Structure formats: C-alpha cells, structure tokens
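1. kindly generate the corresponding structure for this input.
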Amino acid sequence: MVINGWRTLSPHTRRCFEARLALLRHAGNEPFLRAQPLFLYPPDWIAANDALLEAELAHHIAGFPGAETMEKRIAAVAAYAPAAERLARLGETLVIATRDDFLVPCAASLDLAGPIPGPTSPRSDGAAMPATSPILRVSTASSSSFWRASPCKSASSCPSTTTAG
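-> Next up is the predicted model:
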C-alpha cells in the first residue's frame, strides 16, 4: 500500500521539504516541530485538535532525533524515485491519493500508480487525514469494491471534493 506517494518528487513537495529544513536550520527544533502539523493535516483538523497537538509537542521534543538525523531522513525521502520498470513488476498494490494532502499533490500519486498493472480509479469524498479520501485503487486482485466510489481517470477529471467542517 502507498499513501500519497510519488514517482518523481513534485516541485511543491520539494518546496515543503526546503521550508521545513529552513525552519530546522534557522529557527530550531521546537519551531520545526510546531510547524510539522501544517504539512501533515488539513486546517480544519488542526483547528479541532489544537489541544491534542499542544499536548503531544513535549513528547515530540523529547524524542527528537536531532537536526542532522532529521536532515538525512528528509534527504532520503526526497531522493525516493522508483523506476517505472520496477513499479510495473509489482503485484497487488493499493495506491491512495488524497485531494487535501498538503505535502504530496494528488497528481503525484496518480503518476506513481501509472506504471503499476491493473489500475482502477475510484473517487471517494472525505479528508486525507487519515487517508479517508482515496481516489485511486490499484490492484491485480479480482475484488473491486475495497471502496465504494465513482470512477475517474485522473485527479483533474474527478469532481472536486468538499468536506464538512
């Protein structure tokens, strides 16, 4: 299963990584960690869960692996670029792309799924957190109702999603 993945790093995702690294390098660990939810969760979820995020901050600060380790992790993730030939050899694979993920554009996940055999493209309304708005299911299995959804061929051909909140 892949959630909000990519085959080639999107310029948007690259900019997000650069912004996070600039915060880490020039503002420090705590501002870096305070900003992290902005890259991971939709605004309505953050607003509704601010107390939880504040309560978890001390835990994240205490367990922070250090700037050098974090820079290496971000570099490793940014360098991830699976070859189309390797993706084409995958077996049953579920690829989930969400419209409201701030870090990874939906089109990047659709591009990742392209070389994988047997794709179907359902659309489901909802929020990315926690990956409840899949628009793409890729599977070589005969089961076709993992999510009940209407088909779409790409992110741009799917009707826009609205969420309550």
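
2. when you work out contacts or count neighbours from here on, use the C-alpha atoms and nothing else.
-> Will do.

3. which parts of this structure are strands?
-> 2-3, 95-96, 119-120, 122-123, 137-138, 150-151 (DSSP state E).

4. now those strands as CSV including distance to R25 and mean neighbour count?
-> Shown next, in CSV, are those (distance: least, C-alpha to C-alpha, whole Å; neighbours: other C-alpha atoms under 10 Å):
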stretch, distance to R25, mean neighbour count
strand 2-3, 28, 16
strand 95-96, 32, 24
strand 119-120, 41, 18
strand 122-123, 39, 24
strand 137-138, 38, 24
strand 150-151, 44, 14
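
5. may I see the ones you listed arranged in JSON lines, with distance to A113 as well?
-> What follows is the strands of the chain, written out as JSON lines (distance: least, C-alpha to C-alpha, whole Å):
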{"stretch": "strand 2-3", "distance to A113": "9"}
{"stretch": "strand 95-96", "distance to A113": "6"}
{"stretch": "strand 119-120", "distance to A113": "7"}
{"stretch": "strand 122-123", "distance to A113": "13"}
{"stretch": "strand 137-138", "distance to A113": "7"}
{"stretch": "strand 150-151", "distance to A113": "15"}
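
6. so which of those strands comes closest to P43?
-> When these are compared by C-alpha to C-alpha, strand 2-3 sits nearest P43, at 19.2 Å.

7. the closest one packs against which elements?
-> Counting contacts by 3 or more C-alpha pairs under 8 Å, 6 or more residues apart in numbering; DSSP states H and E, strand 2-3 packs against strand 95-96.

8. here is the second sequence; please produce its structure so I can put it next to the first one:
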Amino acid sequence: MTGGLAPLPDGGSLAYTVRGDGPPLVLISGLGGLASFWAAFGEVCAAHFTVVTYDHRGVGGSSALAGDTSIAAMRDDLLALLDHLGIGATAMLGHSTGGAIAQSVALAAPERLTRLVLSATFATPCAYMRRLFAGRIELLDRLGADAYRRHAVTLLNAPYWLNANDALVERELAAAAARGRPGDAAVIRARMLAVLAHDAQARLGEIACPTRVVVAADDIVTPAYLSERLAAGIQDAEFRLLPCGGHYAMRAEPERYRDAVLDFLRGATAADTGR
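-> So this is what the prediction gives:
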C-alpha cells in the first residue's frame, strides 16, 4: 500500500492511499470521511482493483476545512485527487455522504465514471432524515464531538453487531477522541449541513453509467426507501436489498455486502448472475 498528499487547487491537500492492482476503484467514505473506514473492504477489493481511498477535507490527514462546505465542493476535491493520480475514468463506490458525492460526479463529470455503486445513500433527504440530522446537530452543538460520536455508533451499527463488538467500539471511540483536532465539531456540523442541502432527485435520469444501489433493510440512518427511490430514478439501475446489516452493512455483514457489490464492480450485471 502506498499513499501521499494530493494538492488541491486552492492550496489544500487530501491524504490518500492506493493498494492493489488492476483497474481503478475509488471508495468514498460517508460522513466520517476517513479512508480507514474502508480498511477491511478495501483489502477485499484490492485483489481485483487498484483501490483508492482518501480522507475528506477537514478529516484525518487532509488539510483543514475552513467554514462551510457542500457536496459539490467535496466532489471537486475528489476530482482533483483523480487528476493528481492520473486517473481518467474509474469505478466508484460511494457510501452514504460518499454516495451523494458520487452522484455529483456522475452528473458533473460523467466521463470520469465507468461503474457506480451507491451504498446506503439518498438523492435528497426525506422528512425523517432531516429530523434525525437536526437532532444530531443539536447534540453536537450542546455536548460536543465526543458525545456526538458516542451517540452515532448506536445509529450506524446494527444492534446485533454492536452487542457482539462493544469492546471494539469503545477502543475506536477512545482512538477517535485521541486523534481529535481543534474545530472537529465545526467540521462535523458543516458536513451535516452539506448532507441536508444535497438534492439530485430531479436529475437522477441523467446518470448514464451502469449503477447498482445497495442498502440494508434495517438501516435507520438512510432508510431503505431512499435507496429504492434512487434506483427508480436512475435508468436501468439495479437494486440490492440486504436483509440486515444496519447503516454499516459492510461491517456487520461483510460477505453479503461483498456479494452485493464486488461482481457488479467487476462488470457483472444482474443478467450475468441470474438475478
């Protein structure tokens, strides 16, 4: 595995990693924005792809985020990373907020995409999601980033997985607190507001690359009906509903998640797999 810092046009930088061999595949993290989110699944994909992961601006090893942001700004950062790496067109898997970024790439720069997986994401927030995120923002504002993260693990992880891995989650929370940066709460808040402002619903029909939409039935952050709406709006999109796994299905149900996305990314369609 290699990595580095990709310069951005405004003087910022994105920390990135590259592993594996084969055609390029970019894995785009969700609201947390860390490349390490994809550690396990990235290794699975690296047997077939040159896998690119990265820390979003304001997160991890990337440069600070000053002020507000948007899904379009996150898209432009990603496109600058692809330019730095000399990647013209690539497959993409975007999870949650990363799925919104991937939609934005598909609409603004369709020539950069070969295949697209939209994982546990949304075209525009529904009333439930808006209320959920309003509550998360209020908790963040009142209690700070560490309390926000402690609450988030109960939303993001399937209850049965969390019950079996509680000690691991405590270690991860302690590590997140230790690596915290000044202004973390402001960055989280700005990123949540960017999520709430995303609205690609009216333009979904313009997405032309082969697309598969994947979600778990018990996801309570981006409910499955949001993924159903996405798939219905994108021409010829395939839809995969996992029976369980929560918002982090790649963690709770790694084999099911792998089977739902990997063959598609490698070029197989529903007709090819007999589904």
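
9. TM between them?
-> Remark: TM-score between the superposed chains equals 0.74 [TM-score structural alignment, normalised by the length of structure 1]; 146 aligned residues with a C-alpha RMSD of 2.7 Å.

10. looking at the strands of structure 1, spot the one closest to E54 of structure 1.
-> Within the strands of structure 1, the stretch nearest E54 of structure 1 is strand 2-3; the backing value is 25.9 Å (C-alpha to C-alpha).

11. how about the closest one, aligned to which bit of structure 2?
-> Residues 118-119 of structure 2 are matched to strand 2-3 of structure 1 when aligned by TM-score structural alignment.

12. so what touches the matching stretch?
-> Contacts to stretch 118-119 of structure 2, defined as C-alpha atoms under 8 Å, 6 or more residues apart in numbering, come from residues L93, G94, H95, S96, G99, A102, T211, R212, V213, V214, V215.

13. which residues of the stretch 1-150 of structure 2 fall in strands?
-> Under the criterion DSSP state E, counting those that start in this stretch, the stretch 1-150 of structure 2 contains strands at 2-7, 13-20, 24-28, 50-54, 90-95, 113-119.

14. list the contacts of P115 of structure 1.
-> Counting by C-alpha under 8 Å, 6+ apart, P115 of structure 1 has contacts A84, E85, L87, A88.

15. can we see that at 10 Å?
-> R7, A83, A84, E85, R86, L87, A88, R89, L90 (C-alpha atoms under 10 Å, 6 or more residues apart in numbering).

16. which of those tops the neighbour count?
-> Sorting the contacts of P115 of structure 1 by how many neighbours each has (other C-alpha atoms under 10 Å) puts R7 first, at 19 neighbours.

17. roughly how far does the nearest residue to that one once chain neighbours are set aside sit from H60 of structure 1?
-> With C-alpha to C-alpha, 6 or more residues apart in numbering as the criterion, R7 of structure 1 has its nearest non-adjacent residue at 4.6 Å, and that residue is L112. Per C-alpha to C-alpha, to the nearest Å, L112 of structure 1 is found 31 Å from H60 of structure 1.

18. swap in P105 of structure 1?
-> Remark: distance between P105 of structure 1 and H60 of structure 1 (C-alpha to C-alpha) = 26 Å.

19. compare those two (neighbour count), which wins?
-> P105 (22 against 15).

20. what sits against the counterpart of A231 of structure 2 in structure 1?
-> In structure 1, the residue paired with A231 of structure 2 according to TM-score structural alignment is A113. When contacts are counted by C-alpha under 10 Å, 6+ apart, A113 of structure 1 touches 2, 5-7, 84, 87-88, 93-97, 107, 119-121, 136-138.

21. skipping adjacent residues, who's closest to G94 of structure 2 in space?
-> G94 of structure 2's closest residue in space is I28 (C-alpha to C-alpha, 6+ apart), at 4.6 Å.

22. count of neighbours near D272 of structure 2?
-> Neighbour tally, D272 of structure 2, other C-alpha under 10 Å: 10.

23. show me the contacts for it.
-> Neighbour list for D272 of structure 2: D263, F264 [criterion: C-alpha under 10 Å, 6+ apart].
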